[in-house]
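Chemist: below are the sequence and a predicted model; questions follow.
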Amino acid sequence: MLLFLGFDGVMHPARGERTLFEHRAALEALLREHTHVEVVITSSWREVFDTDSLREDYFSRDLQPRIIDVTPLIPGAMRWQEVQAYLDETRYGGPYIVVDDDATEFPAGWAPLLLCDSAVGLDAGKCAELAARMMQRPQGI
């Protein structure tokens, strides 16, 4: 299973008083429980930092091997189109979840999207939703 992950508005509130990556521990706990999930970063931070820096600077050492890639940067594309381009390029056909805070970047009602409140991020309620989705593993895994 792939988890497409935004940072601002997910890992921490998008604006105002915040602690960067304040929800990292909660996300990492989920990833440790769900070892079949790998992460692809969709955050705009990928425009500034390379994949290795994102992996090594913002995730715990034991989880770094599971931060596998970033979505392509496609000028003028919406976030869902970059996710789809990644899926097409890698020929990945399995289950995936997209965690983001900007509904305007996705089609209305798009099933893979777990939408966070940008003022809060990946709080306990959203972590519970994410855990439930991670448990929906295809047969044979």
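Modeler: Yep, that arrived.

Chemist: going by C-alpha atoms from here, please, whenever you check contacts or count neighbours.
Modeler: Noted.

Chemist: surely Arg46 is in a strand?
Modeler: No. The assignment for Arg46 (DSSP: H, G, I helix; E, B strand; the rest coil) gives helix, which keeps it out of a strand.

Chemist: so which residues of the chain form strands?
Modeler: 2-5, 38-41, 67-70, 96-100, 113-115 (DSSP state E).

Chemist: burial-wise, tell me which of those strands comes out on top.
Modeler: strand 96-100 (a mean of 24; mean count of other C-alpha atoms under 10 Å).

Chemist: what packs against that one?
Modeler: Applying 3 or more C-alpha pairs under 8 Å, 6 or more residues apart in numbering; DSSP states H and E, one finds that strand 96-100 makes contact with strand 2-5, strand 113-115.

Chemist: use this one as the comparison:
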Amino acid sequence: MLYSSPGKGAVSAVQILFLDFDGVMHPEFCHESKHFVHQDNFETVMRAAPHVDLVISSTWRHKRSLDELKALFTADVRARIVGATPLYAQLDEVPDTLQGYEREAECRAWLRQHGRAAQEWLAVDDRSWNFRPFNPNVFLVDGEVGLDADSAAKLAARIHGAVA
């Protein structure tokens, strides 16, 4: 899918979104009573982007099954979760260029494993050091805040091909 971005011409829209939880869906290190405080913001963005598949990249996948992770979302968004990234320690091969960038290596491994490496993707995360510097496929969120309304608006623009 292509969208026009003012002054930028046609750019590809995101087709796959990798989602972190801590620092995105809620502030990092918050009390569990505050977990998923930004769920409404995230799900509103996703409802406006029905072409986007979701993949869980959060460390929550270490201790919970995919079904348990999906259950955290409303039915319409849950239906668009197509998987979770493999764990870095279990990757058979990590290219030299991705050594030390664990989350990016996991995202790219998932894309390769599912035949989607050529598709436009975006990782929503709060930790820049998990990705190569200046990676255009990363949407960084302030981990102390999470995906507040302002960040959600910027994410929506980025998903549709606008530079946010």
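Modeler: In hand now; what should we look at? Remember, predicted model here, so these are calculated numbers, not experimental data.

Chemist: what's the matching range in the first structure for stretch 140-147 of the second structure?
Modeler: Here stretch 140-147 of the second structure aligns to the first structure at residues 115-122, judged by TM-score structural alignment.

Chemist: pull out the buried residues from that stretch.
Modeler: Residues of stretch 115-122 of the first structure classed as buried: Leu115, Cys116, Asp117, Ser118, Ala119, Val120, Gly121, Leu122 (neighbour count, 16 or more other C-alpha atoms under 10 Å).

Chemist: ok, back up a step: just put the strands of the first structure in CSV and tack on distance to Ala132 of the first structure.
Modeler: Below are these laid out as CSV (distance: least, C-alpha to C-alpha, whole Å):
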stretch, distance to Ala132 of the first structure
strand 2-5, 13
strand 38-41, 16
strand 67-70, 20
strand 96-100, 11
strand 113-115, 11
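
Chemist: which of these sits closest to Gln136 of the first structure?
Modeler: Closest to Gln136 of the first structure of these, according to C-alpha to C-alpha: strand 96-100, at 10.1 Å.

Chemist: give me the mean deviation of that closest one from the second structure.
Modeler: Superposing on the second structure and averaging over aligned pairs (mean C-alpha distance after the TM-score superposition for the first structure), strand 96-100 of the first structure comes out at 0.6 Å.

Chemist: so that strand corresponds to what in the second structure?
Modeler: Using TM-score structural alignment, strand 96-100 of the first structure pairs with 121-125 in the second structure.

Chemist: ok now the matching stretch, how far from the chain's centre?
Modeler: 4 Å (C-alpha atoms, centre = their mean, to the nearest Å).

Chemist: the counterpart of Ile159 of the second structure in the first structure: neighbour count?
Modeler: In the first structure, the residue paired with Ile159 of the second structure is Met134, using TM-score structural alignment. Per other C-alpha atoms under 10 Å, the neighbour tally for Met134 of the first structure reads 22.

Chemist: kindly report the same for Thr90 of the first structure.
Modeler: Counted by other C-alpha under 10 Å, the residues lying close to Thr90 of the first structure total 9.

Chemist: try Gly93 of the first structure
Modeler: 9.

Chemist: isn't it right up against Leu87?
Modeler: Yes. Applying C-alpha atoms under 8 Å, one finds Gly93 of the first structure in contact with Leu87, separated by 7.3 Å.

Chemist: what's Leu19 of the second structure aligned with over in the first structure?
Modeler: That one, Leu19 of the second structure, aligns with Leu5 by TM-score structural alignment.

Chemist: and that match, how close does it get to Arg79 of the first structure?
Modeler: To Arg79 of the first structure, Leu5 of the first structure is 11 Å away according to C-alpha to C-alpha, to the nearest Å.

Chemist: intersection of neighbour lists for those two?
Modeler: Residues touching both Leu5 of the first structure and Arg79 (C-alpha atoms under 8 Å, 6 or more residues apart in numbering): Thr42.
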